[in-house]
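In: my questions concern the predicted model and sequence given below.
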Amino acid sequence: MEIFKTDKIYDFMGKRLAFLGFSSILVIASIVLLFTKGLTFGIDFAGGTIIQVKYEQVAPINQIRDTLKQTKYANSSITKFGSDEEVVIRITGSSSDLVNDIGDEMHKILASTGNFEIRRVDMVGAKVGGELREKGIMALSLSLIVILIYLSFRFEWRFALASVFALIHDITIAMGAISLFSIEVNLDILAAILTLLGYSLNDTIIVFDRIREGIQTSKANELAEMINESVSKTLSRTTLTSLTTVFVVATLYFFGGEILNGFSFTLLVGIIIGTYSSIFVAATFLVQLKFSVDDFRAKDAEKLKRQREKEKIRAMYEQGTV
């Protein structure tokens, strides 16, 4: 199935400054949001308690809020969880209360709100939450470093830098969207971000593979012309793959329930931005980094020459002439 004709060449590089300008606006806006509004860390990273409550009737959320306002849990967050009968109470921050049986205490506090049962109590200390946050940042940083090293060996250092710049672009915008919509950052969000790294990198590598192939086979000498050719040929594949993934993730977002909303929202934003960067941004960084087609071809020819010499020596050795 072809959405775009493979024999038609689109002039992506002719509009690269416009794409870079648009991306710069998104990245700067995301950074401003992260520094001003910040991220809303969930229980996993900030420490605290999650209490899942199931009522026999529709959960009286307003009454629960009013009741908790009269206690030390006045700053708790109460949200519907899956069905109208279930709610989740999130008590952020640390806790001296973690040593008490908070489930029994909450049962007494909410006794006047109706018949219910406490289905789950999850507690994370502030120290543990801080350690998880540090390890999450470390995992993200190590992923980018390993990707940079891997791509330097597989392609060329400019390809590697362009890929990492595109990944940072994707992550920054995704984090900006998380901040803008006040999505609670927990281990699920971290998993979504790491998933986006792999997804976006896969798309970028496919485009770069085609660009490298174009450099080796094309008679043209202009990098921009080869990039236009290569990206145009992979356009249908990239679009179809992304649309298929978006449909699945959108289904998770709309029908997966409260527990999957943050995860699926992050993936949805990331896939859209990752697809955009693979087509319009990654190759643009390659041009901005002054990648030389002539130097690449010279190195490739030298590598091929050494390989042929090795094969010739091996053949002579097998024939007993060496």
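Out: Happy to help now that I have it. Predicted model, so just to flag it, every value in this text is computed and none were measured. Residues are numbered from 1 along each chain as shown.

In: could you use CA atoms for every contact and neighbour count after this?
Out: Noted.

In: any idea which helix or strand carries the residue nearest to residue 289 when sequence neighbours are not counted?
Out: With C-alpha to C-alpha, 6 or more residues apart in numbering as the criterion, residue 289 has its nearest non-adjacent residue at 6.6 Å, and that residue is residue 158. In this assignment (DSSP states H and E), residue 158 forms part of helix 157-180.

In: contacts only, for residue 37.
Out: The neighbours of residue 37, taking C-alpha atoms under 8 Å, 6 or more residues apart in numbering as the test, are 179, 180.

In: can you tell me how far it sits from residue 178?
Out: Between residue 37 and residue 178 the distance is 11 Å, computed by C-alpha to C-alpha, to the nearest Å.

In: what does residue 231 give?
Out: Residue 231 sits at a distance of 30 Å from residue 178 (criterion: C-alpha to C-alpha).

In: so where's the longest helix in this protein?
Out: helix 223-255 (DSSP state H).

In: buried sites along it?
Out: 223-239, 242, 245-246, 249-250, 252-253 (16 or more other C-alpha atoms under 10 Å).

In: three-state assignment of residue 87?
Out: Assigned with DSSP: H, G, I helix; E, B strand; the rest coil, residue 87 falls in the strand class.

In: excluding sequence neighbours, find me the nearest residue to it.
Out: Counting by C-alpha to C-alpha, 6+ apart, the residue nearest residue 87 is residue 80, at 4.4 Å.

In: try it against this one:
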Amino acid sequence: MQDSAMFFIPDFKGFDFFPHGTRINFMRVKGLSLALSLICMVASLLAMAVLGFNYGVDFKGGTVIEVQSLDGPADIPDLRGKLGELGLGSVQIQAFSEHDVLIRVETQPGGEAEQQAAMHAIIDVLGPGFEQRRVEVVGPAVSGELRRNGILAVFGSLIAIVLYVWVRFDWQFAFGAIVALVHDVLLVAGIFALFQLEFDLSIVAALLTVLGYSVNDTVVVSDRIRENLRRYKKMEINDLINTSINETISRTVLTGATTLAALIALLLFGGDVLFNFSLAMVLGVVIGTYSSVFLAAPLLGYLGVRRDGLASRDAAPAGERAETKKIERVG
């Protein structure tokens, strides 16, 4: 009875979205990828130096007005159209509930009088259907402090990541990681400068997130290279790096693809408020995946990563274990 009552459980096999055992010769294009990355980094620096950033209210100063709709849910597209006709420069509208709306207006030229006039013009356009709840003015001093803190946050994260990679691996791995991370930040920032997309605190948050994502990819590849350095004592370094990248490429591609699926949905359906943040994240994931495979790892071939340091690290614990066993036998 027990045998006849047993349930049949089918043996499902996993589906491979990405082929295993790839033999792509990434190191063959290491010179081309390094040259392309250097050109893009220089172009980004030029765009930031010549064109500058199109700073948002957070970094440029301005007025923040919180209003509540009294006649049902707020019509955000209609509000954008009405406020856009006022010619007040950058106007950001963010709905954080059906009835509550946050309006940010950049600092107006002409001083306090013009700023007050802009605020009254917005309130007049909104009409009696909206109740004013809160007004805050972000002055030049506060916006300058936010800008400095944002820059310090990015550079502080870079330094912390480099120290971590240096301690965990060797200086060659740390150097490759810092080049890749600086490359990622410069390219995303350069694209925003080139196309004059609005740059505010949300973009700084996106850059910090991209740094964490990119270093995660870089550490995975570096860890596999370190394992293979111990495993293949006589393999030529370029072949070893190639093997390591191929062994982790499925993880890299699938992780990037699943992350991009969520970010692209946010980019397409998140609205105007989240568009720039989503775009920075999408660019960062794509560029970060590229730099982990085509920049950070191939740089180790130029830097001459050594096996002797890894061997000495492994030899010490082995010697300690042998000494411990010898003491146990004597005892």
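Out: The structure has been received and is ready for your questions. Please read these numbers as outputs of a predicted model, since none were measured by experiment.

In: just give me the match in the second structure for residue 264 of the first structure.
Out: Taking TM-score structural alignment for the superposition, residue 264 of the first structure sits opposite residue 278 in the second structure.

In: next, the mean deviation of the host helix or strand of that match compared to the first structure.
Out: Remark: residue 278 of the second structure resides in helix 271-291, with elements defined by DSSP H and E. Once the two models are superposed, helix 271-291 of the second structure sits on average 0.9 Å from its counterpart in the first structure (mean C-alpha distance after the TM-score superposition for the first structure).

In: and the next helix or strand after that helix, what does it pack onto?
Out: Using DSSP H and E, the helix or strand that follows helix 271-291 of the second structure towards the C-terminus is helix 297-303. Helix 297-303 of the second structure is packed against helix 171-194, helix 201-231, helix 237-269, with contacts defined by 3 or more C-alpha pairs under 8 Å, 6 or more residues apart in numbering; DSSP states H and E.

In: could you dump the ones you listed to a markdown table with distance to residue 286 of the second structure?
Out: Listed next are these as a markdown table, based on distance: least, C-alpha to C-alpha, whole Å:
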| stretch | distance to residue 286 of the second structure |
| --- | --- |
| helix 171-194 | 9 |
| helix 201-231 | 10 |
| helix 237-269 | 7 |
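
In: ok so, going back, what residue in the second structure is paired with the residue nearest to residue 289 of the first structure?
Out: With TM-score structural alignment as the criterion, residue 158 of the first structure matches residue 172.

In: neighbours of its match, how many?
Out: In terms of burial, residue 172 of the second structure registers 20 neighbours under the definition other C-alpha atoms under 10 Å.

In: pretty sure it is touching residue 301, no?
Out: No: in this structure residue 172 of the second structure lies outside contact range of residue 301 using C-alpha atoms under 8 Å: 9.6 Å.

In: packing partners of the helix or strand that contains residue 315 of the first structure?
Out: According to DSSP H and E, residue 315 of the first structure maps onto helix 293-318. Applying 3+ C-alpha pairs under 8 Å, 6+ apart, one finds that helix 293-318 of the first structure contacts helix 187-217.

In: rewinding a little: mean deviation of the helix holding residue 158 of the first structure from the second structure?
Out: Mean deviation for helix 157-180 of the first structure: 0.7 Å (mean C-alpha distance after the TM-score superposition for the first structure).

In: compared with the second structure, how much does the helix or strand that that helix is followed by deviate?
Out: Past helix 157-180 of the first structure, heading to the C-terminal end, the next element that is a helix or strand (DSSP H and E) is strand 184-185. On superposition with the second structure, the mean distance recorded for strand 184-185 of the first structure (mean C-alpha distance after the TM-score superposition for the first structure) is 1.7 Å.

In: trace strand 184-185 of the first structure over to the second structure and give me the residue numbers.
Out: Under TM-score structural alignment, the match for strand 184-185 of the first structure in the second structure covers residues 198-199.

In: over to stretch 40-48 of the first structure?
Out: Counterpart in the second structure of stretch 40-48 of the first structure, with TM-score structural alignment as the criterion, is residues 54-62.

In: what of stretch 9-26 of the first structure?
Out: Going by TM-score structural alignment, stretch 9-26 of the first structure sits over residues 23-40 in the second structure.

In: tilt between the helix holding residue 315 of the first structure and helix 223-255?
Out: Computed with axes from the mean of the first three to the mean of the last three C-alpha atoms, to 10 degrees, the direction of helix 293-318 of the first structure lies at 90 degrees from that of helix 223-255.
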